[in-house]
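Enquirer: okay, here's the prediction I keep looking at, along with the sequence it came from:
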Amino acid sequence: MKTKALAAVTALALLPLSTPPASAAPRIDWKPCATEYAPTLECASLRVGGPFTIALAKLPATDSARRVGSLLTNPGGPGGSGVTVLEYGGRGFALDKPEMAEVRQRFDVIGFDPRGVGASTPAVTCGPTLHDPSIGRFPRNRAEYDRFIEHNRASGQDCLDRTGPALSKVDTWNAADDVEAIRAALGEPKVNWLGVSYGSELGAVYAEKYPKRVRTMVLDGAIDHSLPTRKAILDEAVATESALKDFAQWCTTSDECALRGKDALAAYDALMATPGGVPAKELGRNVTAEEMAAGVYGGLILPEFWPGVAQGIAAATAEKPDASALAPYAQLDPTYGAYRAIGCHDFGPAFTSYAEARVMQGLVKTLAPHSWRYSEFWDITSGCAGWPVTPAYPPRPQKVRGAAPILVVGGEHDPATPLVWAKGLARNIEDSTLLVDAGYGHTGLLNSACVRTEEVKYLVSGVTPAPGKICR
């Protein structure tokens, strides 16, 4: 991994790139679609391969005289909507932060909904039974396991019936071809890419398939597709456990923690052990321990959410408990179907028998004795056991060769995408550079001014940071 900080490379990175002939690809017909948060927003759609039409949004560069090009963005997921992020002014990409001002000035920021997602058509459509609180993801005996597998099979078949054959084509390997179609339709000879979390997965696949089409690419909160699914589960279980302990330690000294003066970890454990779950007024039912663990996880990913997590635990353990703040709203959202379908294509099940399930459960509980009830990879891959669609892009060795220097970013205290994944992905990409965020939370972009500064400098110049750079 070497930085190519040569004057000649810098000069080339700043030169305008030639545009291919207009006949090379269909053009995008942008229309105004202003929102309260994005008054200059433009929207369009693009027909790509097979039955898919991709929804697009654009925030035009504010300094057209110094425009570098288009910056394609992906907010993660799997199944995250880039269009929705731009409708809110790009806050999901920290575009409201001062360090990102030059991005807004010099790039047309492009968001899109990947195939099967959001406003793209056909969209993955599943029924409300995809998440059933009565079906635990840690079956305790063979009867529970058989019920669990049958639920996954039936809910997956329901998704297939509602979505149609397109459900078999929403994997990330195929989605990378849509990125290439977007690039061509934009008239850009090369891609600038800012992908966070699962956006690193899609970006890396694009670079593998179209290395010569990469100008700059940031892969922040990186995923290493070379890892076997079981190894990824265990890595993330360790990272989630560490994040929960970091939160509990923060609670011992922070005035913002509603649990200050108490043992926050013990309070969490007691909550998880509540027989029958805890009432959630907003849902009108009790939420289970697994559901509350998912709700806590959703708050652990960003330190700015930690006060809310503490308040949620305090409310759920109060004399008149209410666990509404810890409900698993992500699992109850209609977009959860795309999350599951894409994840099952890209990673598949973590186990194929009750015996394998018991072994994996034991390992997760050993590595994460407090937080074991929920981690994202366990949620994705356990839901793939019995799924009726064969994985199209399961983990395999990944190598990116011949691309311009790519910037990989990983966090030392990231509960969702452990630093070891970023290190692995950087090894898989020839001439990449790894930037380490020593802070807390998921992705450097959303949590570190230092990381944002380095990413913007790279996106503009094409020159990666010095090897070994750490943002503290």
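Expert: Nice, thanks for sending it over.
Enquirer: alpha carbons only for contacts and neighbour counts from here, please
Expert: Will do.
Enquirer: could you point out which element follows the helix or strand hosting Ala8?
Expert: Secondary structure from DSSP states H and E places Ala8 in helix 7-14. Using DSSP H and E, the helix or strand that follows helix 7-14 in sequence is strand 31-32.
Enquirer: and the comparison structure, right after this:
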Amino acid sequence: MVASDYYTLPVLLGLPLLASALPQPGTSISNSSSVSWSKCDSSEIPDTVDCGTLQVPLDHHNPQNGTITLGMMRLKAKGQSPLGSFFYNNGGPGQVSAPSIVKQAKWEAAGSDWEKGLPFVTEALREAYDIIGLDMRGQTLSSPLRCDKTFINKPVKQLAFDDESFQTLVEHNKAFAESCARMTGPLFFKMGTDQVIRDLDLVRQGVGDEKLNWMGWSGGSQIGAEYAELFPEHVGRMVLDGMNERSLSDTDSIIGEAVAYEASLNDFFRWCNTTTDCVMHGRDLPTIWDSLVDAAAKKPLAAPGCLNETRAPPCLPKVTDEDFLIYALDVLNVDAGFPLLAENLRKAWDEDDAIGFAPQRFESDVVNNNEIAFAHFDVLCSDYTRDHIRSAADLRAIFTAARALCPHTRGVNVMQHARTACLGWPFEPTNPQHTFNTEATSKLPTILIANSYWDPATSVQWAVTMREQLPSAVNVFRKGNHHTSYRRKGEVARVIDAFLVNGTVPADGTTYLT
């Protein structure tokens, strides 16, 4: 079903016109508006932080159809001669970025520094740039989406390998999406990255910068890459950390991430087997892992810790095999992921409490700083095709291959969710994956792409294949695990700083240990 089938008056909701009417790569819509900056209206936000807003079109392809408000936060440069603004994005998609500004400001006010852990940008970047955290459309500060949380709190089986469960999944997704459309309005249909990058260009103009200086982590790498394709003449210094590949088929992207997740998990097993600090050291972790997943597939594991109403964030007390695998992936993404995953496994195996793999329980029908799922799913469903998954048989075929290659992780990952969670969605993708326009990307300055060897979410292979899409790209690698590299505060972070501050380009293909 497409959006025009769902609503009888699609034009009134600003649904896209034919693709031939869209701006072509290289064009830029002029913006006469400046970002409106003021002190933030909250005692919880340090005085060093500015809050800003900008009105942008609801639909950049039909700008006459109204506007939405984007919100952002800024820390002004410490140096006397800043290079301009520096934008970062935490990825997701759907993860807010503005709160990182507040965390940075509080950390600085406490007299701490980069080496002690929390700040997300270094002193070098703080000296050189005004740092801006922009919440993308549909997120907390930027006209947040509203959906019925009931559908998130009562999930259905995503790996629908029989006809009945496949139909249940389609109907569940359709009802959830219809709740978002009803509660949010026309913005629900305008969440694709094609809209986001045009928002970003207006914000660039609104802060008075000729070029966009950008670092996108994970899903933010996609925003940066697609911005570069559309606005190559406005790219300044750009870093893509944890690269998302945008030209792959449904099957290739699902299996590509599955292989990356499996490799990261095997690295975790090796670590625990050789590190006495691991609380599961000396135990047969692969067998324990598989046994827990198999048990959860037959009957959800109990997570009695979620019954504690004071727990933040709240969680659901039953853990399916899909929950187990997707939340384990989330844990592997973070810096302390290995010891945390080991403890989660110990608690599930020894204490029959799978709280470490329990899905979050949503408390609100509106997106906030901790609840990104509404924007997450809407962006994925706007950006990825699912037309090759027409039946349970199609899903079974994909996951037969995925499970043959990845017996522990079994094909469950974000790219899988980008398809299965969108079956039955009431519109077709507005920004489907595609091969980049090489005429446009041939005009680009150097773009730095960073990736770890065993990143569980964005395959190191994708960082290499994106060179075909971005011919000016230079690769740097980190011989390590976990998701993205800059925030690990090692050699890769120092290389990225040198590039962003001084324009120093590292030797292409260099591998660093930290």
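Expert: Structure received. Computed from a predicted structure; not experimentally measured.
Enquirer: kindly provide the TM-score of these chains.
Expert: The TM-score (TM-score structural alignment, normalised by the length of the first structure) is 0.89; 446 aligned residues with a C-alpha RMSD of 2.3 Å.
Enquirer: follow-up on the earlier one: residues in the second structure aligned with the helix holding Ala8 of the first structure?
Expert: Using TM-score structural alignment, none of the residues of the second structure align to helix 7-14 of the first structure.
Enquirer: all strands for the stretch 301-450 of the first structure, in order.
Expert: Applying DSSP state E, counting those that start in this stretch to the stretch 301-450 of the first structure gives strands spanning 407-413, 433-440.
Enquirer: count of residues packed around the alignment partner in the first structure of Arg419 of the second structure?
Expert: Superposed on the first structure with TM-score structural alignment, Arg419 of the second structure falls opposite Thr381. Neighbour count of Thr381 of the first structure, defined by other C-alpha atoms under 10 Å: 23.
Enquirer: got the contact list for Thr381 of the first structure?
Expert: 229, 343-344, 347-350 (C-alpha atoms under 8 Å, 6 or more residues apart in numbering).
Enquirer: and the contacts of stretch 197-214 of the first structure?
Expert: 73-78, 172-173, 175-177, 179-180, 189-193, 195, 217-225, 398-404, 417, 442-443.
Enquirer: how near is the counterpart of Phe357 of the second structure in the first structure to Tyr336 of the first structure?
Expert: Here Phe357 of the second structure is matched to Leu326 in the first structure, going by TM-score structural alignment. Applying C-alpha to C-alpha, to the nearest Å, the value for Leu326 of the first structure to Tyr336 of the first structure is 17 Å.
Enquirer: so how far is Asp290 of the second structure from Pro304 of the second structure?
Expert: Taken as C-alpha to C-alpha, the span from Pro304 of the second structure to Asp290 of the second structure is 21 Å.
Enquirer: check Ile355 of the second structure too.
Expert: Separation of Ile355 of the second structure from Asp290 of the second structure (C-alpha to C-alpha): 17 Å.
Enquirer: thinking Ala449 of the first structure is in contact with Leu95, fair?
Expert: No. Judged on C-alpha atoms under 8 Å, Ala449 of the first structure makes no contact with Leu95 at a distance of 11.8 Å.
Enquirer: just to revisit the earlier point, contacts only, for the closest residue to the match of Arg419 of the second structure other than its chain neighbours.
Expert: In this structure, Thr381 of the first structure finds its nearest non-sequential neighbour in Pro349, 4.7 Å apart by C-alpha to C-alpha, 6 or more residues apart in numbering. If you count contacts by C-alpha under 8 Å, 6+ apart, Pro349 of the first structure has them with 229, 381-385.
Enquirer: in the stretch 101-250 of the first structure, which spans are helices?
Expert: Along the stretch 101-250 of the first structure, counting by DSSP state H, counting those that start in this stretch, helices occupy 101-106, 142-163, 172-186, 198-209, 229-251.
Enquirer: hang on, the earlier thing: more neighbours, Leu326 and Tyr336 of the first structure?
Expert: Leu326 (27 against 23).
Enquirer: tell me which residues touch the closest residue in space to that one that isn't next to it in sequence, please.
Expert: Leaving aside its chain neighbours, Leu326 of the first structure sits nearest to Gly295 (4.4 Å; criterion: C-alpha to C-alpha, 6+ apart). Taking C-alpha under 8 Å, 6+ apart, we find Gly295 of the first structure in contact with 325-329.
Enquirer: looking at those residues, which are in helices?
Expert: Tyr329 (DSSP state H).
Enquirer: circling back: list residues touching both of Ala449 and Leu95 of the first structure?
Expert: Joint contacts of Ala449 of the first structure and Leu95 (C-alpha under 8 Å, 6+ apart) do not exist.
Enquirer: so what corresponds to Pro304 of the second structure in the first structure?
Expert: That one, Pro304 of the second structure, aligns with Lys281 by TM-score structural alignment.
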